[in-house]
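> Okay, structure incoming, though there's no sequence with it:
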């Protein structure tokens, strides 16, 4: 299946041996994060997994927990003392300043994990004065957004309430559209999933696609174009789109219907203003006898799109789909606060690195993605705070859960790999992206040595029974 966007074929196809390490330290935030995290974790005294304080007086400071500060942080503080009125040292090289900020951020995370909110608040004030979302370096920008999220976490802990964060879906979806244009990750998710659906549903005359979080439906015009030109003729396509705003769902349905009509394809859109896990039973999805069922789920941390995972799994089992296409972020949301902090800092610093290699610091699209997509995800992972604070039951890894629930993995084909390789050539920084085909048929896209998104396809072993029992 060919991507609908015009591709630049001038670059070499992506392959692992073409990846080169840049010497520009400004593009190595993720390496600094890995170094600082490793150094500080090694300095931590032995304690339990959640770093629960074992001190009788309950007044242990972060400095006592961490021991001596790193030489880089000491140098930064000395330079700051020599420059009254300036918290950010000017006499320390930029890469050392970045490591100093990351060190302080890690100390703050440890303080939060120990419920030492006063110490955390002091460090967050310092971070807010030294790091800006508009900073020239990726390090400064990612620290600024993490500090904002951790400030919200501290406030939530102080008042003892973790209120749901309001979602401006129009703004988030608009930013996600920009994200689709400036980064290959969204296109990777769309086109690899489309290819899996196309192959699983070939020669079927009626196709029903259930999109668990359809947003603006950016994925589907490319699939429609291929379906409309099939040698065996275009199938009848029914699409069920789930979301939290009926207004936006109807607008998405209108756009997709118009596109399908221009292609001469029979199409019907069904809007469901609910989270998938909140759907009472499969009958609410309008499944019809004779439909070949495909379910698509692009996971993200912008908001909870599906509700409790166990309910989502129960419905998937009840649907018995011909194919489930799943694209997961390679970041765990479970575990302690410090677990999530370390995992998310490494993950999102890599994301900021990849954007910084492609877009200038003052680029409006880059800032919009960082502010409305990446920052929002960081905030949801750290401030809202995962299963222990939200009460939701979330799986750590959906692929293992699907396998354990009877679903059978369908390997991503060579055509899907070719699609991803072509997509990467749209971006000047393509040599930094890493495409890996897993042993079990997964396909992962990352930046340098960090996997960020993994696509997989699954089928229900009883998918053929659906046609026998679905209502007309």
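Looks like it arrived, so ask away. These numbers come from a predicted model, not from an experiment.
> use CA for all of it now, contacts and neighbours both
Noted.
> those strands in the chain, which residues are they?
For the chain, the strands defined by DSSP state E occupy 206-211, 236-242, 267-272, 292-298, 323-329, 408-410, 433-437, 443-447, 450-459.
> for these, which one sits closest to residue 148?
Of all the strands of the chain, it is strand 323-329 that lies closest to residue 148, at 22.0 Å by C-alpha to C-alpha.
> residues touching residue 348, list them.
Residues near residue 348 by C-alpha atoms under 8 Å, 6 or more residues apart in numbering: 142, 374, 378.
> need those in CSV with neighbour count, can you?
As requested, the contacts of residue 348 are arranged in CSV below (neighbours: other C-alpha atoms under 10 Å):
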residue, neighbour count
142, 29
374, 23
378, 26
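> Relative to residue 245, which of the residues you listed is nearest.
residue 374 (21.6 Å).
> Next one: residue 249 relative to residue 166, how far apart?
18 Å (C-alpha to C-alpha, to the nearest Å).
> ok, second structure coming up, stack it against the first:
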């Protein structure tokens, strides 16, 4: 029966389920009975500013604790290629007859797992709480998922609306047995909603129905459903109306491509290259979003704190930067190195690697040179341009025996997933260089499913959290918010939803997948220090939305999320 697909949950005073689960591939798993492995899966856009993580005056709170999840990694001697490192665990089927099951084996199963309380593969509810040792730092609390939900106030989050819309979508699709429709355990969820809230739930329902029809290649019916989404969504409306606007636009683009009304060849790649090039430009709107929404700042400063700690004894430092952009992170690093008294820096060398925008990279180098001069820091900046990562080799970096090498890879590795030979060559080069530390920051999401509806639902919940954070951190009519959403979120949503094959370049995967991949090159995670965790907490407390931000330790990596939905992560790795 359909009702057996859903667990019973308790409801709060507004009829919303009290327990909120993460997307299915984020929770911990024991990878024992996996049938197959498959690659599964905003970025930090910043501008120059007077931001200094290393001179914070925020008071320390008590009782440091971070949620943790045991990670089920894949280690197998039989793994021979890049794709085999990634996995896709299919949800178990309910006891439906074949005709009924056909309607529930796609998007319905996705929502069942998203609605269910988060459990481990053994069926035991995961305990999120753990403690760090006191050491040199007084303990203090980092917000957990539960505390974020409790502090979020009475306003329904975008995550709530997505779940309610999913519940209504499933209910509307429930089979009729013995001439009556099965009752649905979430039917009371819509009680007490305002007219506008009901509209938001309804357009989510239509969006999901349209996505399912696209997955079934029923493009005419999908377009008909999308017409309602187009009419009721807006780039200036509620977070739900905004996210529906961009996702329905992406669905329409997919329909146009699938039906031949739009040419696709090269458009996905070109779209992402334009986005990458845009990120090199000074942009006041992106800076405003960066300053008001905490994720990128927290991950950037945590990464630089880890970098500083791992090169603390070096007098000559060589940073290989795979995504230099406008260089804000390097200016922060330079300021911290210049202030070092116990081991004065003799020289800092930065090598920026790029495949496009050489002139803009050089302009970043000039700005960094000015920063170095103002700090009285010996500094050199080199640019290594390659047609693609297959052309990269260690001889291009002009390594010197007396320098300590560190690698910074922000949001770049996932862009190479579609071209595994490029990614493997990049890692092989670094394996030969054997840097002291490699800092990797990535989107902590799962946007690489080969199954369209799975990928659609994962992306919808992920970007739902981002749009919800924008709602809490910026005004609805804030032009900087509108520009940021349209120029940064929209192209990525379109690439995830509308494109397939080599045209689909946005292929984020989660930390478990990366750990398994890195292990092939003899790389292991190193512990993030209490100082870096302390800095993350100090920084997030500077934002008005701090109570909605959540942290998780995933093995030795740190993830920052929004009300329990993971957003970005940072890892520190070394070669054995």
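Cool, the structure landed. This structure is a prediction, so every number in the text was calculated from the model and none was measured.
> where does the TM-score land?
Here the TM-score for the pair of chains, by TM-score structural alignment, normalised by the length of structure 1, is 0.80; 420 aligned residues with a C-alpha RMSD of 3.4 Å.
> Residue 249 and residue 166 of structure 1 - which one has more neighbours?
A count of neighbours by other C-alpha atoms under 10 Å puts residue 249 above the other of residue 249 of structure 1 and residue 166, at 25 against 7.
> Need the counterpart of residue 98 of structure 1 in structure 2.
Residue 98 of structure 1 maps onto residue 200 in structure 2, with residues paired by TM-score structural alignment.
> what's the closest non-adjacent residue to that match?
residue 240 (6.1 Å; C-alpha to C-alpha, 6 or more residues apart in numbering).
> Ok, residue 28 of structure 1 next?
Nearest in space to residue 28 of structure 1, with sequence neighbours left out and distances taken as C-alpha to C-alpha, 6+ apart, is residue 353 at 6.7 Å.
> need the contact list for the alignment partner in structure 2 of residue 341 of structure 1.
Superposed on structure 2 with TM-score structural alignment, residue 341 of structure 1 falls opposite residue 456. Counting by C-alpha under 8 Å, 6+ apart, residue 456 of structure 2 makes contact with 211, 447, 496, 497.
> cool, and residue 427 of structure 2?
Going by C-alpha under 8 Å, 6+ apart, residue 427 of structure 2 touches residue 521.
> can we see that at 7 Å?
When contacts are counted by C-alpha atoms under 7 Å, 6 or more residues apart in numbering, residue 427 of structure 2 touches no other residue.
> Okay, helices next: where are they in the stretch 351-472 of structure 1?
Ranges of helices in the stretch 351-472 of structure 1, per DSSP state H, counting those that start in this stretch, are 364-369, 375-379, 386-390, 398-404, 414-424, 466-469.
> aligned partner of residue 213 of structure 2 in structure 1?
So residue 213 of structure 2 corresponds to residue 111, using TM-score structural alignment.
> looking at it, its match is touching residue 62, isn't it?
Yes: the criterion here is C-alpha atoms under 7 Å, and residue 111 of structure 1 meets it with residue 62 at 5.6 Å.
> So which of those two has more stuff around it?
Ranked by neighbour count (other C-alpha under 10 Å), residue 111 of structure 1 and residue 62 place residue 111 first, with 24 against 18.
> Next one: the more buried one from residue 443 of structure 1, what distance?
Distance, residue 111 of structure 1 to residue 443 of structure 1, by C-alpha to C-alpha: 38 Å.
> Ok, residue 285 of structure 1 next?
Taken as C-alpha to C-alpha, the span from residue 285 of structure 1 to residue 443 of structure 1 is 29 Å.
> How about residue 295 of structure 1?
Distance of residue 295 of structure 1 to residue 443 of structure 1, computed by C-alpha to C-alpha: 18 Å.
> Over to residue 413 of structure 1?
Distance of residue 413 of structure 1 to residue 443 of structure 1, given as C-alpha to C-alpha: 9 Å.
> Rebuild the strands of structure 1 as a markdown table, extending it with mean neighbour count and distance to residue 17 of structure 1.
Output for the strands of structure 1, formatted as a markdown table (neighbours: other C-alpha atoms under 10 Å; distance: least, C-alpha to C-alpha, whole Å):
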| stretch | mean neighbour count | distance to residue 17 of structure 1 |
| --- | --- | --- |
| strand 206-211 | 22 | 36 |
| strand 236-242 | 23 | 40 |
| strand 267-272 | 18 | 44 |
| strand 292-298 | 23 | 29 |
| strand 323-329 | 24 | 24 |
| strand 408-410 | 18 | 27 |
| strand 433-437 | 20 | 10 |
| strand 443-447 | 24 | 14 |
| strand 450-459 | 23 | 16 |
